[in-house]
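Trainee: Dropping a prediction and its sequence here:
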Amino acid sequence: MNKSAQPVHAKILAFDVFGTVVDWHSSIVREVQALRPAVDGKAFALAWRAGYRPAMARVMSGELGWTRIDDLHRLILDSILPQFGLDDFSEADRQHLNTAWHRLDPWPDVVAGLTRLKSRYTICTLSNGNIGLLTNMAKRAGLPWDCVLSAEVFHAYKPDPATYLGVAKVFDLAPAQVMLVAAHQDDLAAARECGLQTAYIERPAEFGAARPKDVSPDPANTWHAKDFLALADQLDC
């Protein structure tokens, strides 16, 4: 915890989702191997995720108009299938696999941790995922959000300031009364630039056990926690 960075009591905890709340890597491995067991599911998951930022950049640059993440995921999927010998996938298989992002499993601490945090704070998503995706994910995984906010609401992807400041506007609060909870330091840095408090969550296995992340603390964050249960302990929930 960086005590000097917390002059105001936060009222809203806004959560990044992919990697912070849900284990996208293991979930995508499971989904692709259910369709084609011989495929290197780990490499496939990493390749699909690697296309995420370049695809968003096409929208942010104006090359593409506003595009939901579901549709960006499909563009990336179609582009990588031939690399894995899967260009024979039927349209039905492609549609099913593309919605794998709706079926991502939460990390083991998440549901219990969110339930505790919800007892004291309003909890919502702040994800580049679209509303339908996030809602289906929450329904399947039992994620107890008070509100689902998405880049789709603001027609801007993180790290555009419109997303972070948009949460404060939705709840008619000052930015300092909102805390972004995320497992990505770049996301948190952008939120701090907008005046939000920040909590870093360690997810060392986000990219799989073979590619552990550096989860070293950054003193610029208001809080640093191993997982949601540890954050709930720190926030007296």
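Mentor: Arrived safely.
Trainee: CA atoms for contacts and neighbours, from now on please.
Mentor: OK.
Trainee: continuing past the one helix or strand residue 224 maps to, what's the next helix or strand?
Mentor: Applying DSSP states H and E as the criterion places residue 224 in strand 223-225. Remark: after strand 223-225, the chain's next helix or strand is helix 228-234, criterion DSSP H and E.
Trainee: so what secondary structure elements neighbour that next one?
Mentor: Applying 3 or more CA pairs under 8 Å, 6 or more residues apart in numbering; DSSP states H and E, we find helix 228-234 packed against helix 110-118, strand 223-225.
Trainee: Apply 7 Å and report the result again.
Mentor: helix 110-118 (3 or more CA pairs under 7 Å, 6 or more residues apart in numbering; DSSP states H and E).
Trainee: Show residues contacting the helix it packs on.
Mentor: Outside of helix 110-118, the residues within contact range by CA atoms under 7 Å, 6 or more residues apart in numbering are 21, 142-144, 228-229, 232, 237.
Trainee: Structure two is appended below for comparative analysis:
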Amino acid sequence: MFTSLSTRRAVRAILFDTFGTLVDWRSGIVAAIDEFTVSAGLHLDPERIADKWRARYQPSMEPIRTGERDYVTLDVLHDENLRAVLNDSGVHPERFDAELLERLSRAWRRLRPWPDVAGGVDQLRRSYPVGPLSNANTALLIDLSRFAKLSWDVVLGSDVFRSYKPDPKVYRRAATFLGLDPGEVMLVAAHNDDLTGARRAGLATGFVLRANEYGAGQVSDLTATGDWDVIARSVPDLAQWLVR
């Protein structure tokens, strides 16, 4: 077992952030928007729309974290954010067939994993229970995991906690569901802010670099900005540290 220097506990389970860390959301969403624009006869820049859609991700969750809004699933937020982005681009969503718009909104369930993910997760599963700890809701995660051919011991979506990371209760309750102390659970993520939230909640932390999550122009999360327990280039690299 790997012992975390930050928590001074042996790690007994590994949970993963999903979008960006495990799956290449941007390529998948750009392709889905391109398909939508062709089907709808539109002239939109798929990369621009994808980036604007993703930019609404964290701000749309903040009122739920603060209690200003009752919990709704990420499926709902994705749909609301998509409609807002289309409206801002001069495209009125009500013009389109509801099924066509829903297929685009649910594109977050059809994303491919980074090439290193499946093999690395399988390596870790030989020694640890593993699963996603994501802001996605459980139904979304199940569909996404089946599409990406990822096998888990547990799936923890935001609807289990009725809040969104980095709310501390999300990380701590995840440990409780596993019957573990927070310090015995490691969160693995490509995002320093997620790992900051996990550490504040008492979890061990692992950083995996995803330098192209936002495309060639990415400017954030190009390095680990904290003294995380493990800093890795890939999931198999992470497994080299954790599986002894």
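Mentor: Nice, thanks for sending it over. Note that the structure is predicted; figures quoted are calculated from it, not measured.
Trainee: one step back: residues in the second structure aligned with the strand holding residue 224 of the first structure?
Mentor: Mapping strand 223-225 of the first structure onto the second structure (TM-score structural alignment) gives residues 230-232.
Trainee: now what about the matching stretch, what contacts it?
Mentor: For stretch 230-232 of the second structure, contacts defined as CA under 7 Å, 6+ apart pick out 205-209, 238.
Trainee: just stretch 150-169 of the first structure next, same as before
Mentor: Stretch 150-169 of the first structure has contacts (CA under 7 Å, 6+ apart) with 66, 68, 125-131, 174-175, 178, 187, 190-191, 194.
Trainee: ok, residue 126 of the first structure touching residue 14?
Mentor: Yes. The criterion here is CA atoms under 7 Å, and residue 126 of the first structure meets it with residue 14 at 5.6 Å.
Trainee: Residue 77 of the second structure: how many residues sit nearby?
Mentor: When counting by other CA atoms under 10 Å, one arrives at 16 neighbours for residue 77 of the second structure.
Trainee: for the residue opposite it in the first structure once aligned, helix, strand, or coil?
Mentor: Residue pairing (TM-score structural alignment): residue 77 of the second structure is matched to residue 72 of the first structure. Of the three states, residue 72 of the first structure takes helix under DSSP: H, G, I helix; E, B strand; the rest coil.
Trainee: Who are the contact partners of residue 72 of the first structure?
Mentor: Neighbouring residues of residue 72 of the first structure by CA under 7 Å, 6+ apart: residue 55.
Trainee: Mind reading off the mean deviation between the strand holding residue 224 of the first structure and the second structure?
Mentor: Once superposed with the second structure, the aligned residues differ from strand 223-225 of the first structure by a mean of 0.3 Å; criterion: mean CA distance after the TM-score superposition for the first structure.
Trainee: Please check the contacts of helix 110-118 of the first structure and keep the buried ones.
Mentor: Buried by 16 or more other CA atoms under 10 Å: 21, 143-144, 228-229, 232, 237, out of the contacts of helix 110-118 of the first structure.
Trainee: so can I have TSV of those showing distance to residue 42 of the first structure?
Mentor: Shown next, in TSV, are these (distance: CA to CA, whole Å):
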residue	distance to residue 42 of the first structure
21	19
143	25
144	29
228	26
229	28
232	32
237	36
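Trainee: picking that back up, show me the two of the contacts of helix 110-118 of the first structure that sit farthest apart.
Mentor: Farthest apart among the contacts of helix 110-118 of the first structure by CA to CA are 142 and 237. That separation is 19.3 Å.
Trainee: which residues in the second structure form helices?
Mentor: 25-40, 46-55, 57-65, 74-88, 98-105, 117-125, 138-148, 158-161, 168-177, 192-200, 235-242 (DSSP state H).
Trainee: I appreciate the help and will end here.
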